[in-house]
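Q: below is the structure, and that's it, no one-letter string:
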């Protein structure tokens, strides 16, 4: 009984008391039924979700990007665990009417924001704000690694744009708040030193914007988007990329990612889920292992893991079995003496398989969970290349950039 109600009772109005009580009961019942049958609920506390807001330049982030922990939203499987099917615990079911996805974005519905996701029909987008101090911190870290490895390894850097800068329909571009990602990429790469070769991606990806290069229900790029980035890397490195037709493709339908889960689970997305197309390395004998560090006991894995039976939210784990601190892939079919380290967050997962056919050994470090030093690892293994494969949202995250600085 509320204090206000008690005061009225002490006033002696019995009839008024009954009237108020009856009205309160009706309101309560209506509220309950509204919540139950409206289908609305608070966004799931899914840690694989895009950043909602961006703090002022230099302000602690508190959310980061889109991934693993409360401090680190830009990773995929919590705690750096692999995203393979054996570990799936999400038993929720989703009603879908289309088993496979298209890259066609429906624009007939009114765009809206839900849970920090800008939703346009069957597609979601992450809002992006450039943070100069964190871009400088990223540049400082990559430059420090390159300086340390001068004469040992060639360092490459790329800053992956988000789908909101590539596949968002032009008619809606002015409606979504944020910074110019093409300019952000230029500014970030311009700060790289002479020991670093930069790999610009924005214009290359924009040239393929009508293709299925980003998921609609998730914040990641697709393997096709990663392939076009791989082609750009090959051009910078001076090697010949494989044609897309060279690869065997596995398809995992029914993917509903971070935008779906954090955007209130829109029915338009459930009716048109994404498909994960995974391109296998041309080399069929490449062997992968992963663990907590290069000195730990490593577990055998697969470069492309079968996620056909995985929960709808976990199918991106098909690529190198998700986010593990340390991964190594050996390819006995390559004998060029080349090896590399890929320093990445989850966007890098779809990129790594394309490198397997060009290196005897590919080491993969997820800086959010790795406890060692990239420079020390490169020197110990004598690697020829170090690739920083990082997305723009991670580069504006204070947590991520702090973790990256810790592994240089």
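A: In hand now; what should we look at? What you are looking at is a predicted structure, and each value in this text was computed from that prediction instead of being measured.
Q: when you work out contacts or count neighbours from here on, use the C-alpha atoms and nothing else.
A: Fine.
Q: for the chain, which segments count as strands?
A: 112-114, 117-120, 123-126, 154-160, 196-198, 249-255, 274-279, 287-291, 299-301, 326-330, 339-344, 361-366, 385-391 (DSSP state E).
Q: I'd like these as JSON lines, with distance to residue 16 and mean neighbour count appended.
A: Listed next are the strands of the chain as JSON lines, based on distance: least, Cα to Cα, whole Å; neighbours: other Cα atoms under 10 Å:
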{"stretch": "strand 112-114", "distance to residue 16": "42", "mean neighbour count": "16"}
{"stretch": "strand 117-120", "distance to residue 16": "47", "mean neighbour count": "24"}
{"stretch": "strand 123-126", "distance to residue 16": "51", "mean neighbour count": "28"}
{"stretch": "strand 154-160", "distance to residue 16": "65", "mean neighbour count": "23"}
{"stretch": "strand 196-198", "distance to residue 16": "76", "mean neighbour count": "21"}
{"stretch": "strand 249-255", "distance to residue 16": "56", "mean neighbour count": "21"}
{"stretch": "strand 274-279", "distance to residue 16": "58", "mean neighbour count": "25"}
{"stretch": "strand 287-291", "distance to residue 16": "70", "mean neighbour count": "21"}
{"stretch": "strand 299-301", "distance to residue 16": "72", "mean neighbour count": "14"}
{"stretch": "strand 326-330", "distance to residue 16": "70", "mean neighbour count": "24"}
{"stretch": "strand 339-344", "distance to residue 16": "67", "mean neighbour count": "25"}
{"stretch": "strand 361-366", "distance to residue 16": "66", "mean neighbour count": "27"}
{"stretch": "strand 385-391", "distance to residue 16": "63", "mean neighbour count": "23"}
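Q: structure two is appended below for comparative analysis:
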């Protein structure tokens, strides 16, 4: 009898737990952005016949449930704490590496999906033959610093991914491999130690490489006043891993010695802001959003430039958040820059190009985002 009672109690406890989890899932408010992971969470999936047949609906539904699981942040914190007590060198796919670096796990990606992304880019390029296009693909810190991983930690070379992507692209689009302009400076601080982004210096190196590829005369470092705006930045890798004893990063701003005035229109909120830096974020967890005020689906930056400074009239940037610290450099050469984060923009890129009479496009993505996000499939909607 006692055994049967214990079994019933176990069954009722299990069923009750499932019921409570389901109840909390439906009644708790939905968060749009995760401060813990520094990313937007999966929105409620939209059911159509096409995405049902392509399994896209099932994938989005799975991500939706995972992202909005009740008390998800607390469970992640508990997992991190337990892993550290076990002396683990990995928490939530973040390794505690050498020289104070936190590094995100990167395993062999699904090349079938990467092929789909390159096919989408190629179709977009073919349909826009009058537009000059450049695709810049940048490694993350684990791609450039695999030697800083803990002993025997698995890692797949991002160089192979970048090379595969380049090999599949049409000749009509210029490919810029971030390894080529970052590796010569690998001993310099070109990535944050606690975050997934490159530093402002890393973004400056990309600006110089892009300018030279376009035949421009880029500004040198001496043309900027380099100011430290934060000494307390603990980025997304630290937030996810919750490792103790990590030294914060510093954030630098490159302020031109020859000042210009830039206005930034944010279509998401229909507001225009003077300047490209939001100092309010320096007092928050997501300090990287100091650059451009964080993630927005669509922005337009207009800068007052003298004719001698202008290299081209307009530029459209299709990007992830690596572009945020790069764009202020580009405003020194292009008076009108349109910025679309294709992950959150649902309009037609082709129509946008035509309407705004834009003849130059820069794609800018990091390798990790490229392989894990299907946003490039939206290029030809």
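A: It's in. This one's a predicted model, so the numbers in the text were calculated from it and none came from an experiment.
Q: chain neighbours aside, what residue packs nearest to residue 266 of structure 1?
A: Spatially, and ignoring its direct neighbours in sequence, residue 266 of structure 1 is nearest to residue 260 (6.4 Å; Cα to Cα, 6 or more residues apart in numbering).
Q: give the equivalent position in structure 2 for that neighbour.
A: Aligned counterpart of residue 260 of structure 1 in structure 2: residue 238 (TM-score structural alignment).
Q: list the contacts for its match?
A: Residues near residue 238 of structure 2 by Cα atoms under 8 Å, 6 or more residues apart in numbering: 102, 194, 195, 246.
Q: and the gap between it and residue 1 of structure 2?
A: 51 Å (Cα to Cα, to the nearest Å).
Q: picking up where we left off before, quick check: which of the strands of structure 1 is nearest to residue 172 of structure 1?
A: strand 117-120 (8.9 Å; Cα to Cα).
Q: could you tell me where that closest one falls in structure 2?
A: Matched against structure 2 by TM-score structural alignment, strand 117-120 of structure 1 falls on residues 94-97.
Q: repeat that for stretch 375-387 of structure 1.
A: Counting by TM-score structural alignment, stretch 375-387 of structure 1 lines up with residues 350-362 of structure 2.
Q: for that stretch, buried residues please.
A: Neighbour counts using 16 or more other Cα atoms under 10 Å place 353, 358, 359, 360, 361, 362 of stretch 350-362 of structure 2 among the buried residues.
Q: got the end-to-end distance for that stretch?
A: 14 Å.
Q: quick one: contacts for residue 139 of structure 1?
A: 188, 189, 191, 192 are the contacts of residue 139 of structure 1 under Cα under 8 Å, 6+ apart.
Q: out of those, which are shared with structure 2?
A: For the contacts of residue 139 of structure 1, the aligned pairs still in contact in structure 2 (both residues aligned by TM-score structural alignment, their matches' Cα atoms under 8 Å) are 188, 191, 192.
Q: and the lengthiest helix in structure 2, what does it pack against?
A: Determined from DSSP state H, the single longest helix within structure 2 is helix 2-27. Contacting helix 2-27 of structure 2 under the criterion 3 or more Cα pairs under 8 Å, 6 or more residues apart in numbering; DSSP states H and E is no other helix or strand.
Q: just to revisit the earlier point, adding distance to residue 133 of structure 1, write the strands of structure 1 out as JSON lines.
A: Listed next are those as JSON lines, based on distance: least, Cα to Cα, whole Å:
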{"stretch": "strand 112-114", "distance to residue 133 of structure 1": "28"}
{"stretch": "strand 117-120", "distance to residue 133 of structure 1": "25"}
{"stretch": "strand 123-126", "distance to residue 133 of structure 1": "21"}
{"stretch": "strand 154-160", "distance to residue 133 of structure 1": "16"}
{"stretch": "strand 196-198", "distance to residue 133 of structure 1": "20"}
{"stretch": "strand 249-255", "distance to residue 133 of structure 1": "35"}
{"stretch": "strand 274-279", "distance to residue 133 of structure 1": "35"}
{"stretch": "strand 287-291", "distance to residue 133 of structure 1": "33"}
{"stretch": "strand 299-301", "distance to residue 133 of structure 1": "38"}
{"stretch": "strand 326-330", "distance to residue 133 of structure 1": "28"}
{"stretch": "strand 339-344", "distance to residue 133 of structure 1": "20"}
{"stretch": "strand 361-366", "distance to residue 133 of structure 1": "22"}
{"stretch": "strand 385-391", "distance to residue 133 of structure 1": "16"}
